[in-house]
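# structure for the following, please:
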Amino acid sequence: MAHFNEISQILFGKPSSQLSEIEHRILKYAKERRPLSTDTHAAFDTSLSFGARLADAIARVGGSWTFILGFCAFLVAWVVINSILLVQGAFDPYPYIFLNLVLSMLAALQAPVIMMSQNRQAERDRFAASKDYEVNLKAEVELIALHHKVDDVLLREIVELRSELASLIRQVGQSLPATDRGQEGTEE
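Here you go, the predicted structure:
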């Protein structure tokens, strides 16, 4: 756990006990080298109830061109049947009071269903944004970890180069004649 605290301090600037649930999960995924699931629609849709799925289906149908064109055809047929074909015994004669009642009831039922679907779409968007945040946070964690690895490699190389350089300087100093070493010391 001490290693986890150290990584948390390096990557997030705080101990693991102060990490949020998302940060803790991301750190765990990064440590285990596991990818995050990016299929947000499937993950969100599994949590929907039957009523929520039904409302989404109704909103999907009610907001389609098929519904609009079909309903226009229904209205035209209603007017034609009740105005032309059934002149004497029209079921709903001209001002089409029953048709107005049907339209009002349809609007009264359709509006809340569409609002429920829009609310769920907003929830789906928030869920997707949360997943995007997790993916971005994991990418940032991976980048920081990669920077630390590169920094460690560079520091080791610098140390090795310094020791090689010191060794070369000693070798060059030992291979110079004694008179050159003395002159070299007076010049500096």
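# please count neighbours and contacts with C-alpha atoms only from this point.
OK.
# for residue 69, see how far away the residue most central in space within the chain is.
What sits nearest the mean C-alpha location of the chain, by CA atoms, centre = their mean, is residue 132, with 1.6 Å. Here the distance between residue 132 and residue 69 works out to 38 Å (CA to CA, to the nearest Å).
# how about residue 95?
Distance from residue 95 to residue 69, by CA to CA: 22 Å.
# helices of the chain, start to end?
Taking DSSP state H, the helices of the chain run over residues 2-12, 21-32, 40-45, 50-62, 65-80, 97-175, 178-187.
# would CSV of those with distance to residue 91 be doable?
Output for the helices of the chain, formatted as CSV (distance: least, CA to CA, whole Å):
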stretch, distance to residue 91
helix 2-12, 73
helix 21-32, 62
helix 40-45, 44
helix 50-62, 27
helix 65-80, 10
helix 97-175, 9
helix 178-187, 119
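# run this one through as well so I can compare:
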Amino acid sequence: MAERPNRNNAARLDQPRETRRALLPRPSVNQETFGVWSERFARFMGTPRFLIYMTLFVIAWIGWNAFGPVDLRWDPYAFIFLTLMLSLQASYAAPLILLAQNRQADRDRVALEQDRARDERNLADTEFLTREVAALRLAMRDTATRDFVRSELRSLLEELDERSLESRRREGDDNRGGATGSSRDTSAT
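Presented below is the predicted three-dimensional model:
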């Protein structure tokens, strides 16, 4: 008996869903390119140049539609089309500015994490070097200094000089005593 496909099988959570084709294809947008473009646009909108261009555009629009030839005016006095265009521009500008701010916040977060990691490494290096310097200072207390070595060498040299003088004296005494003893021996014979 072959199992018939059941509608209940399609709703099972342990089975992957089949992909369905969309009626309209989704546009493929490179996120990075779009993000870079939105940042450039947001930066341009925050410049005095943009404000001057926008002011000149609105003045020209209102001037033409208020004082131009009546049959060539496309937006009469209430300037509803101008209001619609400015609203449309604002409705697109706000999300683009937010996208640019989000990208900047992501970059700032990454830079902050890198700074924090670098600071932690620097702190660890500083603590290590501090411990090493402290260990060297402790070791230097146990280590002989140049002055200490010189004084020890002087005392050893003095001691050697004294010993050599004593040994010369003994040899001198031995030689004198041996010379008199040998002369006594020869006179006795």
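# nearest to residue 90 of the first structure, of the helices of the first structure?
Across the helices of the first structure, residue 90 of the first structure has its closest neighbour in helix 65-80 (10.2 Å, CA to CA).
# which residues in the second structure does the closest one match up with?
Mapping helix 65-80 of the first structure onto the second structure (TM-score structural alignment) gives residues 48-63.
# what's the answer for stretch 128-143 of the first structure, then?
Under TM-score structural alignment, the match for stretch 128-143 of the first structure is residues 111-126.
# just give me the mean distance for the matching stretch relative to the first structure.
Compared with the first structure after fitting, stretch 111-126 of the second structure has a mean deviation of 1.4 Å; criterion: mean CA distance after the TM-score superposition for the first structure.
# ok, residues contacting that stretch?
Around stretch 111-126 of the second structure, nothing counts as a contact under CA atoms under 8 Å, 6 or more residues apart in numbering.
# residues of that stretch that come out buried?
Within stretch 111-126 of the second structure, no residue counts as buried by 16 or more other CA atoms under 10 Å.
# next: stretch 61-76 of the first structure.
For stretch 61-76 of the first structure, by 16+ other CA under 10 Å, it's residue 62.
# what residues does it touch?
residue 110.
# minimum distance to residue 89 of the first structure: which of the helices of the first structure has it?
Closest to residue 89 of the first structure of those is helix 65-80 (CA to CA; 13.4 Å).
# got the angle for the closest one vs helix 50-62?
70 degrees (axes from the mean of the first three to the mean of the last three CA atoms, to 10 degrees).
# helix 65-80 of the first structure: how far from the chain's middle?
Remark: helix 65-80 of the first structure is offset 41 Å from the chain centroid, using CA atoms, centre = their mean, to the nearest Å.
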